[in-house]
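Colleague: sequence and predicted structure, then a few things I'm wondering about:
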Amino acid sequence: MNSIGALFVICAVIFPNANAVFLTVQCRSEIVGQYGQQSLLQCVVEPIDKDTTIRVVTWRKAGVEKALLVFHEMKTIQEPGFKFADPSWNNKNMNVSLLIANTEVASSGDYTCMVITDSGEGSSTVTLKVVAKYSPPVIRSIPKKITRTADGTLICDTDGGFPKGHIRWFVDGDTEWTRSSKMEAQQTRSGLFHLSSKLTLLQGSIFSTYTCVVFNASGGKEAEDTLEVEPVSSEIEGGTGMGKASKIVAPVVVIGSLIAGLLLVLLIYRRRSQQARRHSTAPLMGGHQEVFRFQLEREEDHPQRMDDKCKKFQV
C-alpha cells in the first residue's frame, strides 16, 4: 500500500493537471495583414468535452511585456486596438480569435494565445506578416526633355510599400536594363519604404521607351510607368531628308549668305566708283598746271609786261 501511495504522489507531481490532454488550441500558423486595415488572428479551442467553460484567455505579443488581451474572473481587459473578434464573446464561446483594429508595420511578429478551461489548458502561436502595396511609380527626367543627342538621367520613385521591394527597368518593352541603374530604399517613420531608382542615359541611345516596374518583396509585380523619348529629327524619307532643326537652320544660313554677298558687291562697286572718279579728274588738274606754266614762261620773255603787272598790283 505504501508503494502505491508513493507512486500516486509522484504522478500527482509530474502531472498536476491530467485533464490538459483533453484540450487543444488550433490557430492559423501564419496570417498576412494589410497595412492600415484590420487583421484577424484566428484561434479556436477544441475540447473533448462539449460542456467546457473557459476560465482564462490571454493574448501576448513576443517582445511586449504587457498582455494585449486578458479574460479572467469573467472580466476582459484589453489594450486599445485589440479585442475578441466576436463582439458577443463569452466563456462558452470557443472562438478566441484576436482582432487588430489598425495594422501597422510594428504589428508584425509572433502572437501567443493561452487558454485555461475547466477541462484543461493549451496554447498556440500565430505569426503576423504585414504587407503594404507600393504606390504607382512616377518617372521624371533630368533634363526635363530627354533627347538621343545628349546624356540624361531617368528617376523612378514609389512610396508606401512594405517590406522592402525593388525597381527594375525595361527598354522597348521587354529588354531588361536594370544593370545600368542604381536603387535606394529609405524607411520612413511609419516603417514603410520609399524606393528611388536612377537610370543613366548616354548620348546616342537608340531606345525609344523606358519602363519602370515595381516589384514587392515576394517578387510580385505591382505597378509600372513608361516614358517615351521623342526622336530629334523626323523620319527619313527615301533614304534622304533633314530634321526639323536642319530645315530651320538651312534657310537662315542661305538668306544670311545672300545678304552678305549683296553687301560685299555694293562695297566693291562703291570703291571702284570712287577710284574711277579720281582717275577722271587727274588729267584736268594736270592740264591747268601746264597752261599756267606756259603763261609764266611767256611773261618771262617780256620783262616789260611783268613790270606793268607788278605796278598794277602795288596800286
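Modeller: Okay, I see it.

Colleague: can we go C-alpha only for contacts and neighbour counts from here?
Modeller: OK.

Colleague: what about Tyr210, how many neighbours?
Modeller: The local packing of Tyr210 (other CA atoms under 10 Å) involves 23 other residues.

Colleague: brain fart, Val70
Modeller: Per other CA under 10 Å, the neighbour tally for Val70 reads 18.

Colleague: how much space between it and Arg189?
Modeller: According to CA to CA, to the nearest Å, Val70 stands 30 Å off from Arg189.

Colleague: again with Gln26
Modeller: Gln26 sits at a distance of 35 Å from Arg189 (criterion: CA to CA).

Colleague: more crowded one of these two?
Modeller: The neighbour comparison of Gln26 against Arg189 (other CA under 10 Å) goes to Gln26, with 19 against 7.

Colleague: quick check: that one touching Gly122?
Modeller: No - applying CA atoms under 8 Å, one finds Gln26 not in contact with Gly122, separated by 9.3 Å.

Colleague: looking at this structure, which strand is longest?
Modeller: Ranked by number of residues, the top strand in the chain under DSSP state E is strand 120-131.

Colleague: if we go by neighbour counts, what in the following helix or strand past it is buried?
Modeller: Toward the C-terminus, strand 120-131 is succeeded by strand 138-142 as the next helix or strand (DSSP states H and E). Residues of strand 138-142 classed as buried by neighbour count (16 or more other CA atoms under 10 Å): 138-139, 141.

Colleague: give me the helices and strands touching the helix or strand following strand 138-142, please.
Modeller: Using DSSP H and E, the helix or strand that follows strand 138-142 in sequence is strand 152-161. Judged by 3 or more CA pairs under 8 Å, 6 or more residues apart in numbering; DSSP states H and E, strand 152-161 is in contact with strand 138-142, strand 193-201.

Colleague: just put those in CSV and tack on distance to Glu46.
Modeller: Supplementary listing: those in CSV, determined by distance: least, CA to CA, whole Å:
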stretch, distance to Glu46
strand 138-142, 51
strand 193-201, 41
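
Colleague: ok, and here's another one to check against it:
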Amino acid sequence: MVCIHLKMAVGIILVVLLYVISVVSSTHPKKKTVVGIIGQPVLLPCGRSKLATPNYPTKTRIYWQDLIPRVLHVFKDGNEEYDHQHPLYNNRTTINTDQLASGNLSLLLNPVNVRDNRLTCDVILIINGATSKECQITVNVTASYQKPKLTLNVTDMTLVCSTHGGFPEYQVTWRTHNRTLEPQEAVNKTTQDPGTGTYNISSRVNVTEGQHITCSIYNPILNETQSDFIVIQASKEGSHLLKFILPAVCLLVTLLIAVFLCLKYPNFRKPWRKMIHCCPEPEPENTAEEPEIAELNPQQ
C-alpha cells in the first residue's frame, strides 16, 4: 500500500514539473478545437514537421495531459507507459507509434463521454532534454437529440414536446402559423440521465383548437435542429355532436324543400304523398254532365 501511494506521489510530482517546464520553455502551441460525439471515438490532432532524431526513440518522451494536470497518455523511451495515467482515461487512449517519427503526435480518445466536455489537452514533447509544448486541443462534447414527440392533453388543452439523448443543454422554440411563442409561454423541465449524462427534455404550452404549432430542439454544437409539427383538431365531444347535428340539418332541409315543392307544384305531390302527410290527395271533381231528362209532353 505504501508503495502504491509513493508511486502516485511521484507521478503527480512528475506531471507538475512537466507542466511548469512546458509553460516556461514552450513557444505558442497550436490550438485546435474538435467535436466529440458521446459514445464515439475522437482524434486529438497534433503534428509537427519532424520528430526523428539520431537518438529516437530512446531519448524521446511525449506527454498528453489536461490542464489540472492529469495524464491522458505517455510515450517514453520507445514504448507507451501507463503507470501515471489518470483513471479517468484508463483503456480509452491510443496513439499510432508508427507515425510518431514523421511528426504525427495525435491521440485517439475512445469512447467519448460527458466528463470529457471542455477537455483541454496539452501535448508536451521532450527530445534530448529539450521540452516544448506542441499542441493544445479542446474537446466540445455533444450528442444529437432524438426527434421530438408531441403529446396533446385535450382535458386542459396543453401540448407537451419531449425528447432525450442530447447534449449539451437544448434550445427549445415553439412556433405557430403566424408567430414565435415567447420563452415565458412554455414550461420547460430538464433531467440528466445518470448513466450517459445526456439530457431529457419536456416542454409544455397551452394550445387552442385549429392551431398549427411546431416544436423545435436546437443543438448549438452540431448546429442541428430536430422538429415536429401538429394541427390541433376539434375536441372529440364536439366531433361526436357534429355527427348528429349534420344529418338532422340535412333531413330538415330536405323536408322543407319537399313541402315547398308539393305546395307549389300540385303534380309533384303524388310521389311524396306517402312520405309527407301535409299534402293530402284532393277529392276528385265530378265532371260528368247530368243527362238531360226530356220532359215528356203528353200532348206530343
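Modeller: Yes, it's here. Not measured: the values here are computed from a predicted model.

Colleague: what TM-score do we get after superposing?
Modeller: In this superposition the chains share a TM-score of 0.61, using TM-score structural alignment, normalised by the length of structure 2; 213 aligned residues with a CA RMSD of 3.4 Å.

Colleague: can you give me the neighbour number for whatever residue of structure 2 lines up with Glu104 of structure 1?
Modeller: Using TM-score structural alignment, the partner of Glu104 of structure 1 in structure 2 is Asn113. As a burial measure, Asn113 of structure 2 scores 20 neighbours (other CA under 10 Å).

Colleague: please tell me how far Asn113 of structure 2 sits from Gly36 of structure 2.
Modeller: Using CA to CA, one gets 8 Å for the distance from Asn113 of structure 2 to Gly36 of structure 2.

Colleague: any common contacting residues for these two?
Modeller: Listed as contacting both Asn113 of structure 2 and Gly36 by CA atoms under 8 Å, 6 or more residues apart in numbering are Val141.

Colleague: longest helix anywhere in structure 1?
Modeller: Secondary structure of structure 1 per DSSP state H: the longest helix is helix 244-300.

Colleague: gap between the helix or strand that that helix is followed by and the chain center?
Modeller: Per DSSP H and E, helix 244-300 of structure 1 leads on to helix 303-314 as the next helix or strand towards the C-terminus. Relative to its chain's centre, helix 303-314 of structure 1 lies at 111 Å (CA atoms, centre = their mean, to the nearest Å).

Colleague: ok and helix 303-314 of structure 1 relative to helix 244-300, angle-wise?
Modeller: If you take axes from the mean of the first three to the mean of the last three CA atoms, to 10 degrees, helix 303-314 of structure 1 sits at 110 degrees to helix 244-300.

Colleague: could you pull out the buried residues of the helix or strand Glu134 of structure 2 falls within?
Modeller: Glu134 of structure 2 is part of strand 130-142 when elements are defined by DSSP H and E. Residues of strand 130-142 of structure 2 classed as buried by neighbour count (16+ other CA under 10 Å): 131-142.

Colleague: before we move on, what about stretch 171-186 of structure 2?
Modeller: 172-174, 176, 186.

Colleague: ok, now stretch 93-103 of structure 1?
Modeller: Buried residues in stretch 93-103 of structure 1, counting neighbours by 16+ other CA under 10 Å, are found at 94-101, 103.

Colleague: number of residues surrounding the counterpart of Glu73 of structure 1 in structure 2?
Modeller: Aligned by TM-score structural alignment, Glu73 of structure 1 pairs with Asp77 of structure 2. Look at Asp77 of structure 2: counted by other CA under 10 Å, it has 15 neighbours.

Colleague: repeat for Thr225 of structure 2
Modeller: 16.

Colleague: repeat for the one 3 residues further on
Modeller: By other CA under 10 Å, 14 other residues sit near Asp228 of structure 2.

Colleague: quick one, helices of structure 2?
Modeller: Under the criterion DSSP H, helices of structure 2 are mapped to 2-25, 236-264.

Colleague: so which of those helices is the most surrounded?
Modeller: Of all these, helix 2-25 carries the top mean neighbour count, a mean of 14, counting by mean count of other CA atoms under 10 Å.

Colleague: chain center to that helix, what's the gap?
Modeller: 44 Å.

Colleague: got the angle for it vs strand 130-142?
Modeller: For helix 2-25 of structure 2 against strand 130-142, the angle by the same axes, to 10 degrees is 100 degrees.

Colleague: excluding its backbone neighbours, what's nearest His177 of structure 2?
Modeller: Once flanking residues are discounted, His177 of structure 2 sits nearest to His212: 5.7 Å by CA to CA, 6 or more residues apart in numbering.

Colleague: what's the match for that neighbour in structure 1?
Modeller: Checking TM-score structural alignment: His212 of structure 2 goes with Thr209.

Colleague: test my guess that that match contacts Pro231.
Modeller: No - Thr209 of structure 1 is not in contact with Pro231 according to CA under 8 Å; the separation is 11.0 Å.
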